[in-house]
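S.K.: sequence-free structure coming up:
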């Protein structure tokens, strides 16, 4: 009788009680090969493991690096406040491949900009996931010769589902190029994706139709460990991601928002992700998070929570940022208020803690109306 080996991972519980996720040795092996193939990791590379290894197997980077015999660098304990440790290791060890969330990459970029002499990091590929990488951040790293490769996935998918590589046959302007880089990317070999409406009907890949993203593949889990939520989360071999997405005719997946995070205002949907990304393109903004607040007339309205860079604190008003957003968004899509804070709370894996922020600011606009 063949022995079946399995291991488990836990989701971070960002939107509720954590779930146990089944991995098999086969799925971990195949997933690692997928990462190696898509990031082009070879024996000549130096791979640094920034992603905590308790988070979806550390995204598999250390496993893929071991497979091909690449040099591995483990930075040990670090925090957002000592991102200089990571940058110094990249320079000293000649790191050519690493992976991290934007919340880690942003302070790394700020430290890089202060270094003299300016390091040349040409050839460094950084897989960026967990949240959409701001265009301003990707452009900033490009000045040092670094390519940010946007990737998408979840604990349930081991996590790799898509990676964003620009197809060589696409004729794009510079603005179109960077706009495309915001997409989560193309499904990697070994995974399949589709989007469906509320009734489960498959939607076209036209770049406009929004629906829930469903995923299946060689390393996508089929169930949760002893959890009744399996029944609602899986259908005919597909995992329901809970992400609202569009898929372009070229096959690029673009996450619009989480089903639970999309802002439903007067019957229209507003993407918190798009507002956050454009806010972080402002030179004064360090971090930005947008959540829904209850509204007496429109059901929900967006509220932005913003951390300014130290040099701009006290010099930028919410009106300045609303004017900036008005260059890209319609008036009805703009946040009703922009709240400046010293720090945005984060989860254990570095994501903005939207669950906490939604609860904290849920009654914010209602209370403001009552005061007036």
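M.R.: It's in. Predicted model only: the values in this text are computed from it and were never measured. Numbers count the residues shown, from 1 in each chain.
S.K.: can we go C-alpha only for contacts and neighbour counts from here?
M.R.: OK.
S.K.: Show me where the chain has its helices.
M.R.: Taking DSSP state H, the helices of the chain run over residues 25-39, 61-68, 84-93, 102-112, 135-142, 174-181, 230-233, 272-279, 318-325, 354-361, 364-371.
S.K.: From the contact counts, what lies against the fourth one?
M.R.: In other words, helix 102-112. Where contact means 3 or more C-alpha pairs under 8 Å, 6 or more residues apart in numbering; DSSP states H and E, helix 102-112 is packed against helix 84-93, helix 135-142.
S.K.: likewise the second one?
M.R.: Counting by 3+ C-alpha pairs under 8 Å, 6+ apart, the packing neighbours recorded for helix 61-68 are helix 25-39, strand 46-48, strand 71-73.
S.K.: Second structure follows, compare the two:
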């Protein structure tokens, strides 16, 4: 990211890693260079353990990392925390310092004090042979604050029910991450650069434009 110019992280396998082990390192976002520190922070501002499993927002700091933006006398607390840059990326940090990003903080679903990766759910859904596209967003829930809503585009001629897709997901993610709300749509709205326009999906849900089925 620009705020970490000229170098953010390097994805290079440790010495001695070969085969599948080496590729497991290469597909991560790598490690920050010497002089730069990285940490993962949970939804309540607590530092999460570097165990490769605990999920939180990636924060970084270093001699060439931005500490505030032009025109700011005081760093924006939404962007900085105690001298750390809040990247807006969500992921994990391994014990040997490798970063794996799984979502954007604005798109992660905060449910009952836990974070659910919308991208993980989307990728799992799009592995189903009947699914062409899937966009998952967080929507308000009285009990859990937010819960996932799965909007699905089926392949031409394919059929699937919310129950079938939920069963498919249950073999790939934890039960508490499974969406209860489902909507089949003709196409996922896209931004000007071709990314899923999750803001528009949330707006469609809020205005009642989606035909939502609840299961589970």
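M.R.: Here it is on my side, so go on. The structure displayed is predicted, hence computed values, not measured ones.
S.K.: Need the TM-score from the superposition.
M.R.: For this chain pair, the superposition-based TM-score is 0.73 by TM-score structural alignment, normalised by the length of the second structure; 210 aligned residues with a C-alpha RMSD of 3.6 Å.
S.K.: coming back round to it: closest to residue 299 of the first structure out of the helices of the first structure?
M.R.: With respect to residue 299 of the first structure, and counting by C-alpha to C-alpha, the nearest of the helices of the first structure is helix 364-371 at 10.5 Å.
S.K.: How far does the closest one sit from its chain's centre?
M.R.: Put simply, helix 364-371 of the first structure sits 32 Å off its chain's centre (C-alpha atoms, centre = their mean, to the nearest Å).
S.K.: buried residues in that helix?
M.R.: Buried residues in helix 364-371 of the first structure, counted by 16 or more other C-alpha atoms under 10 Å: 364, 365.
S.K.: Could you quantify the relative orientation of that helix and helix 354-361 as an angle?
M.R.: 0 degrees (axes from the mean of the first three to the mean of the last three C-alpha atoms, to 10 degrees).
S.K.: Run through who's touching helix 364-371 of the first structure.
M.R.: 293, 294, 295, 296 (C-alpha atoms under 8 Å, 6 or more residues apart in numbering).
S.K.: What residues does the first one make contact with?
M.R.: Taking C-alpha under 8 Å, 6+ apart as the contact definition, residue 293 of the first structure lies against 300, 301, 302, 303, 358, 361, 362, 363, 364, 365.
S.K.: okay, now the fourth one: neighbour count?
M.R.: Read it as residue 303 of the first structure. 25 (other C-alpha atoms under 10 Å).
S.K.: picking that back up, need the helices and strands packed on helix 102-112 of the first structure in a markdown table (columns: distance to residue 68 of the first structure and mean neighbour count).
M.R.: Formatted as a markdown table, these follow (distance: least, C-alpha to C-alpha, whole Å; neighbours: other C-alpha atoms under 10 Å):
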| stretch | distance to residue 68 of the first structure | mean neighbour count |
| --- | --- | --- |
| helix 84-93 | 18 | 16 |
| helix 135-142 | 27 | 19 |
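S.K.: Adding distance to residue 172 of the first structure, write those helices out as a markdown table.
M.R.: Converted to a markdown table, these look like this (distance: least, C-alpha to C-alpha, whole Å):
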| stretch | distance to residue 172 of the first structure |
| --- | --- |
| helix 84-93 | 31 |
| helix 135-142 | 16 |
